[in-house]
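>>> A structural model of the following input is requested.
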Amino acid sequence: MPLWTGRFQKELDQKTNDFNSSISFDCKMARQDIEGSIAHATMLGQCGVIDKSEADAICQGLEGILKDLQSGTLEIDMTQEDIHTFMEGELTRRLGDTGKRLHTARSRNDQVALDIRLYLREEAQGLLEQIKELTETICVQAEAFAGTVMPGYTHLQRAQPITFGHHLMAYAEMFLRDLGRLQDAVKRMNVNPLGSGALASTTYPIDRTVTTRLLGFSDTMRNSLDGVSDRDFCMELAAALSIVMVHLSRFSEEIILWCSWEFKFVELDDAFSTGSSIMPQKKNPDIAELVRGKSGRVFGDLTALLTVMKGLPLAYNKDMQEDKEAIFDSVETVKICLTAFTPMLATMKVLPENMRKAAAGGFINATDCADYLVKKGLPFRDAYKATGTLVARCIELGETLETLPMEEYQTVCEAFDEGVYEAISLENCVNGRSVLGGPARESVLAQVKRVRGLLREDAASES
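Here you go, the predicted structure:
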């Protein structure tokens, strides 16, 4: 039976009831609903709003419901309006009038605001651990290939020599920032709305700090209207997750390119690839493609949340029931993407020879050639022009800067000597860039050390 009977003389039309119902998705919050209700009942007993014995009985009854749900001896009645109605009905069935006292000094408005915070707080912690695992996997691969030369790209054109480890650590930095965004979102999420009532709190002498302490919140919401109408914590989490998916999608795109015969820089393990139904030679990077595709789904969830909330007057409106499916889907999608992506990266076979060959064929040491002349005293623009002329000559002769004869160099600029060949060696080009954040092997290893240190500090702060 709906919680709002009394005012209405007719039962809700069945199709309308189905439209109105949210239990198909808010049943995910069953445990959090029970935990919140136990804290609320405990507080009511401590404050003398209900008898201590009744509060104890309610808590025991709720613990029994949770135990039965977990064991499978009790199933959620999916015909109920929402998980809150089901829980209160089941408690009343077990305890009689005592169960009816649970909802004293509480509205479904602050109850659902509480449940979703508890649920997302827990889910966010799981996502944080997954991103940390991915970041450590990146560090493992980057450390192994810290000295592996590959072409760096701008505009998807070969630009300058870097190392594969350096390329990977760029993503490690991105995911570190994702960790920070998610942690910030959790901080602002971790505030207790319980006690806000429907919108104007309650006349009962409750102590909201009790439920704040019992439920592990860092603070209590200071405005009851805000307590029931705020969903910016959902939007903030969805925004942070959308950025995670941007990074996963970009990484996936590069892996897809690297797997192609045109690049052939890496090969994915058979466990993370699929074949073709008609072309027996194919080995498709489907996991990476799915991650790339699912990014749009998470962006859509964020857009849905923003659109639902943008025009709502205070306080609660039924539109806000739409928050859960969007944010739940966002969380679940990112979770499953990380679950598939991390082991795919860990088992990926790197092909250094192909990377080195690609690096040798794209004149990506041209900047170093120009820098060589600058160190000889030429203005950079003159050195730039001379090097461009050499590249054109290489293309005409079918040579590279490494193989171009010295007489060709000196025809363009007399400042060139045999030392240029050492200066434009790809390994020297890379290892000469040993500045903070550069692609030199020692710099990449320093990046790996720093990121691992930050991950350890984060783990220590949580323990």
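>>> CA only for contacts and neighbour counts going forward, please
Fine.
>>> The stretch 1-150 of the chain: helices as residue ranges?
Listed in chain order, the helices of the stretch 1-150 of the chain (DSSP state H, counting those that start in this stretch) span 14-20, 23-26, 30-46, 52-71, 83-95, 97-100, 108-144.
>>> Can you get me a residue count around Gln14?
9 (other C-alpha atoms under 10 Å).
>>> Could you look over the helices of the stretch 1-150 of the chain and pick the most buried one?
When the helices of the stretch 1-150 of the chain are scored by mean count of other C-alpha atoms under 10 Å, the highest mean neighbour count falls to helix 30-46 (a mean of 22).
>>> what comes into contact with that helix?
When contacts are defined by C-alpha atoms under 8 Å, 6 or more residues apart in numbering, helix 30-46 is touched by residues 50-56, 58-59, 62-63, 66, 83-84, 87, 102, 111-112, 114-115, 118-119, 206-208, 210-211, 214-215.
>>> another one to check against the first:
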Amino acid sequence: MTDEQHRRTPTRLWGGRFEGGPSEALARLSVSVQFDWRLAPYDLLGSRAHARVLHRAGLLTEDELDRMLGALDDLEEACRTGEFRPAVADEDVHTALERGLLERLGTLGGKLRAGRSRNDQVATDLRLYLRDHVRQIVSRLVELETALIAQADQNMGVAAPGMTHLQHAQPVLFSHQLLAHVQAYARDVDRLRDWDKRAAISPLGSGALAGSSLPLDPEAVADELGFDAAAANSMDAVSDRDYAVEFLAAAALIGVHLSRLGEEVVLWASQEFRWIEMDDTYATGSSIMPQKKNPDVAELARGKCGRLIGHLTALLTTLKGLPLTYNRDLQEDKEGVFDAVETLLLVLPAMAGLIATMRVNTERLEALAPQGFALATDLAELLVRRGVAFREAHEVVGHLVVWCQVNDKDFGDLTDDELAKVSPHLTPDVRDVFSVQGALAARKAYGGTSPERVGQQLTALRSLADDHASWAAS
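Below is the predicted model of the structure:
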């Protein structure tokens, strides 16, 4: 076949055994280029590395290699500008790019296919795509970490009601609560960095499943593409999607953490809480009620968690019954991964902006901090320090709370006689613990909510966020 015939012939990466083309129904079912086209830059990276390996194996001359690399560069630029786009007849990204190469090189373009299969190509492309985009996700996580850290710093010393079961429990520093979310996102980053170690394995060179009889060098290709090593087993290399599952698991957990923060923001912004005021640029209004200011960013973060969990479940279900090695079911690995990436890159900046611009109602927080008998535990622990068994101390303070509720009083309103009526252990000096600031200062053990410990946590998390940013830029 002449170069001109190559340029005019519809590209199909299979078909010599077949007398006719696929039916329209099969073609429509098989096509994936509408979503896997985003792998084009990574497929071209792999093609350059493969071309160099073919040259070192003596399968491309120096001149052919130069022409091949020049054509690949030209094709990449055409893809970037939109001059070259997939056609209706292209089955997938690999088919489209081979068509583009044949249009530029004719017969020479067909030499690039030697020693590789779409099976190892797509596995390599997806790993490259994810390793690249995971760093983008970590950059966005750093923005959210930084916004939370800045709010914690700005509101350092502000007391707030700490809650369990959404009921007032004990006073905490509001900064401590904000930094609790940073701790969760820091674990998310740690998971993605750990994931990257296992994802840094190159499948290219595995061929369809058994490797190649051509004198190729998978380790050299791995090194050129930034992987740590080549796959040790060609069958595993083309069928493994653990890296996609692990990414989706990490993405789902990030979604859960975003949802939990979103839920708290929704509560904090409500008329009942009034802990924060959202900036107008990160809130919406109502089409019918002029007074409304809605926390749509937080609600959407909460809502999109479901699709992230769904993508993980879907891929696990797809993989659970597949025999080795490649099966076309694996085409289902990409759409969920792409959507998870895009969802996180959409939600994270919006949440970072919401947190960075919100205004904290410090006066209300501090007024609410002691309410709901939130200092009851401090009183019980004072009695313990005086030798009372905690079981008894717990009951004494519980009786005191009931007495206050019946008589519509708070701890600070009680007289000496009223304290003594409940228990002889409740001497006048127990009033020493009826102080929010005292309660905060007393929680000075590692991990506690005392100003000293929260300050240390703030410093440590700033340093950790800087480390996360450095890794993302690597």
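>>> Please render the helices of the stretch 1-150 of the first structure as TSV that adds distance to Leu454 of the first structure to the earlier fields.
Formatted as TSV, the helices of the stretch 1-150 of the first structure follow (distance: least, C-alpha to C-alpha, whole Å):
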stretch	distance to Leu454 of the first structure
helix 14-20	47
helix 23-26	36
helix 30-46	31
helix 52-71	37
helix 83-95	40
helix 97-100	48
helix 108-144	10
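>>> Among those helices, which comes closest to Phe233 of the first structure?
For Phe233 of the first structure, the closest of these is helix 108-144, at 8.1 Å, according to C-alpha to C-alpha.
>>> with the second structure superposed, average distance for the closest one?
Helix 108-144 of the first structure differs from its equivalent in the second structure by a mean of 0.9 Å after superposition (mean C-alpha distance after the TM-score superposition for the first structure).
>>> report the angle between the axes of that helix and helix 30-46?
Using axes from the mean of the first three to the mean of the last three C-alpha atoms, to 10 degrees, the direction of helix 108-144 of the first structure lies 130 degrees away from that of helix 30-46.
>>> Helix 108-144 of the first structure corresponds to what range in the second structure?
Aligned by TM-score structural alignment, helix 108-144 of the first structure falls on residues 118-154 of the second structure.
>>> what's the spacing between the matching stretch and its chain's center?
7 Å (C-alpha atoms, centre = their mean, to the nearest Å).
>>> before we move on, what about stretch 182-189 of the first structure?
13 Å.
>>> The second structure: matching residues for that one?
Aligned by TM-score structural alignment, stretch 182-189 of the first structure corresponds to residues 192-199 of the second structure.
>>> what's next to the matching stretch, contact-wise?
127, 131, 134, 138, 243, 246-247, 250.
>>> ditto for stretch 17-27 of the second structure
15, 91.
>>> Is Leu426 of the second structure in a helix, a strand, or coil?
coil (DSSP: H, G, I helix; E, B strand; the rest coil).
>>> That one contacts Ala420, correct?
Yes: using C-alpha atoms under 8 Å, Leu426 of the second structure is in contact with Ala420, at 5.7 Å.
>>> Looking at those two, which is more packed in?
A count of neighbours by other C-alpha under 10 Å puts Leu426 above the other of Leu426 of the second structure and Ala420, at 21 against 14.
>>> The more buried one -> the first structure?
Aligned by TM-score structural alignment, Leu426 of the second structure pairs with Phe416 of the first structure.
>>> these two touch, right, its match and Lys375?
No: counting by C-alpha under 8 Å, Phe416 of the first structure stays clear of Lys375, with 11.0 Å between them.
>>> Check which helix or strand Pro171 of the second structure maps to.
Assigned by DSSP states H and E, Pro171 of the second structure falls within strand 167-173.
>>> Go ahead and measure how far that strand is from the middle of the chain.
29 Å.
>>> who touches the equivalent of Leu13 of the second structure over in the first structure in this structure?
Alignment note: Leu13 of the second structure maps to Leu3 in the first structure; criterion TM-score structural alignment. By C-alpha under 8 Å, 6+ apart, the contact set of Leu3 of the first structure is Thr85.
>>> rerun at 10 Å
Residues near Leu3 of the first structure by C-alpha atoms under 10 Å, 6 or more residues apart in numbering: 81, 84-86, 88-89, 108.
>>> Tell me which residues touch the residue mapped onto Val265 of the second structure from the first structure, please.
Mapped onto the first structure by TM-score structural alignment, Val265 of the second structure lines up with Ile255. For Ile255 of the first structure, the contacting residues are 249, 263-268, 285, 288-289, 345, 348, by C-alpha under 10 Å, 6+ apart.
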